[in-house]
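> Got a predicted structure here, sequence first:
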Amino acid sequence: MLSSLSHFAKSIGALTMLMAAFSLPPDGHAEAMGREKTDSKAEILSMPVIDAMRNAIANRFVLPADLKDAASVHLRFRVRLDRDGRIIGTPDAEVSGGSERTRKIIADAALRAIVRAAPYAMLPKDKYDAWKEVVLYFDASQLNL
């Protein structure tokens, strides 16, 4: 299980963007988007902040080891956060790959980890516009199942 968590931590990265229209492929990263669509400069959070968010989720991620088709599952969660790093509402999820049962199990596990890791107090309050909406990508092929 500990090995799964360390691989999960490696599978999530984070990137903070101000452009809501910007989209990256689901390869294991997080993207935070603000409302300013006219600013073409991307504001990047520091690696310690990104690592802290990644580790907060990874440390709470628990997945059964008996999922045969988990490696083909990709997830995308859109999470809205308040200024204190608490989740607003229920994160929206998009899941693809694997069987219906495996998609549900992995999506539920990822959602629980995201919710349990909140509040994300490591996010700098002065950059709230950059991270008020975060898109988290999970690539289950990076997990040690």
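Looks like it came in fine. Because the structure is predicted, anything quoted here is derived from the model rather than measured.

> When you work out contacts or count neighbours from here on, use the C-alpha atoms and nothing else.
Noted.

> measure the spatially most distant residue from the centre of the chain to residue 56 for me?
Computed with Cα atoms, centre = their mean, the residue of the chain farthest from its C-alpha average is residue 38, at 24.9 Å. Distance of residue 38 to residue 56, computed by Cα to Cα, to the nearest Å: 32 Å.

> pull the longest helix from this structure.
Longest helix in the chain, counting residues (DSSP state H): helix 100-117.

> what's the following helix or strand after that helix?
Using DSSP states H and E, the helix or strand that follows helix 100-117 in sequence is helix 128-131.

> Can you list the helices and strands that that following helix packs against?
Applying 3 or more Cα pairs under 8 Å, 6 or more residues apart in numbering; DSSP states H and E, one finds that helix 128-131 makes contact with strand 30-33.

> returning to what we had before: helix, strand, or coil at the residue farthest from the centre of the chain?
The local conformation at residue 38, judged by DSSP: H, G, I helix; E, B strand; the rest coil, is coil.

> now it: how far from residue 32?
Here residue 38 is placed at a distance of 16 Å from residue 32 (Cα to Cα).

> Same question for stretch 52-68: list its buried residues.
Judged by neighbour count using 16 or more other Cα atoms under 10 Å, the buried positions of stretch 52-68 are 53, 54, 55, 56, 57, 58, 59, 60, 61, 62, 63, 67.

> adding another structure so you can compare the two:
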Amino acid sequence: MQRNLSHIAKVVGTLTFLMVAFAFAPAGNAETRAGGKNESKRPVLSIAAIDAMREAVTDRFILPGNLKDAASVQLRVHVRLDQNGRVARAPEVDVSGGSEHTRDIMTKAALRAVIGAAPYVMLPKDKYDAWKEVILNFDTSAFTQ
């Protein structure tokens, strides 16, 4: 069973976890929470910093292997971080698809991963405005592959 959990975590990490939360990418999935007319002057994070945060979260995202409808669940976690990379408030989770049971398990797993990976010391303090609010999108469709 442990091998199965590890495999799922790797699948989430490599194929299905989309952390597009910073201002570096113009793609439609990129999300930040700055707003206002000064948004274009926000600092930009390096891909290495983003990848390090992504890896920290995905290493802790563990799901049981018996979630039959996991592929239909979409998770969006809004995280506010303090300047030391700690989670400043309880993350807000939007979840849809799948059964209520699966949504509950996946929500808890995502929260455990996000909170457990903190503090995010890999994020450069001088670019705090770029990462003080992060939105993590979890695409679980690869669970059926």
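Happy to help now that I have it. Because the structure is predicted, anything quoted here is derived from the model rather than measured.

> residues making contact with the longest helix of the first structure?
Here helix 100-117 of the first structure makes contact (Cα atoms under 8 Å, 6 or more residues apart in numbering) with 56-63, 67, 69-70, 73, 75, 87, 91, 93, 95-97.

> In strands only, show me these.
75, 87, 91, 93, 95, 96 (DSSP state E).

> Of all pairs in these, which one is the farthest apart?
Longest distance between any two of these is 23.5 Å, between 87 and 96; criterion Cα to Cα.

> Reduced to three states, what does the most centrally placed residue in the second structure come out as?
By Cα atoms, centre = their mean, the second structure has its centre lying nearest to residue 136, at 3.3 Å. Secondary structure state of residue 136 of the second structure, per three-state DSSP, is strand.

> Return the residues in contact with it.
Counted by Cα under 8 Å, 6+ apart, residue 136 of the second structure has contacts 18, 19, 20, 21, 75, 76, 77, 78, 79.

> Next: residue 56 of the first structure.
Here residue 56 of the first structure is in contact with residue 117 (Cα under 8 Å, 6+ apart).

> Which residue in the second structure aligns with it?
For residue 56 of the first structure, the aligned residue in the second structure is residue 56 (criterion: TM-score structural alignment).

> What sits closest to residue 95 of the second structure if chain neighbours are left out?
residue 75 (4.6 Å; Cα to Cα, 6 or more residues apart in numbering).

> who wins for neighbours among the contacts of residue 136 of the second structure?
The residue in the contacts of residue 136 of the second structure with the most neighbours, by other Cα atoms under 10 Å, is residue 19 (25 neighbours).

> Residue in the first structure paired with that one?
Checking TM-score structural alignment: residue 19 of the second structure goes with residue 13.

> Please report how far its match lies from residue 38 of the first structure.
Per Cα to Cα, residue 13 of the first structure is found 25 Å from residue 38 of the first structure.

> Likewise for residue 3 of the first structure?
Counting by Cα to Cα - residue 3 of the first structure and residue 38 of the first structure are separated by 42 Å.

> what helix or strand is residue 49 of the first structure on?
Applying DSSP H and E, one finds residue 49 of the first structure within helix 47-58.

> angle of the longest helix of the first structure against helix 47-58?
120 degrees (axes from the mean of the first three to the mean of the last three Cα atoms, to 10 degrees).

> give the contact list for the spatially closest residue to residue 143 of the second structure that is not a sequence neighbour.
The shortest distance from residue 143 of the second structure to any residue other than its chain neighbours is 5.3 Å, reached at residue 71 (Cα to Cα, 6+ apart). Neighbouring residues of residue 71 of the second structure by Cα under 8 Å, 6+ apart: 98, 139, 140, 141, 142, 143, 144.

> let's see it at 7 Å
Listed by Cα atoms under 7 Å, 6 or more residues apart in numbering, the contact set of residue 71 of the second structure reads 140, 141, 142, 143, 144.
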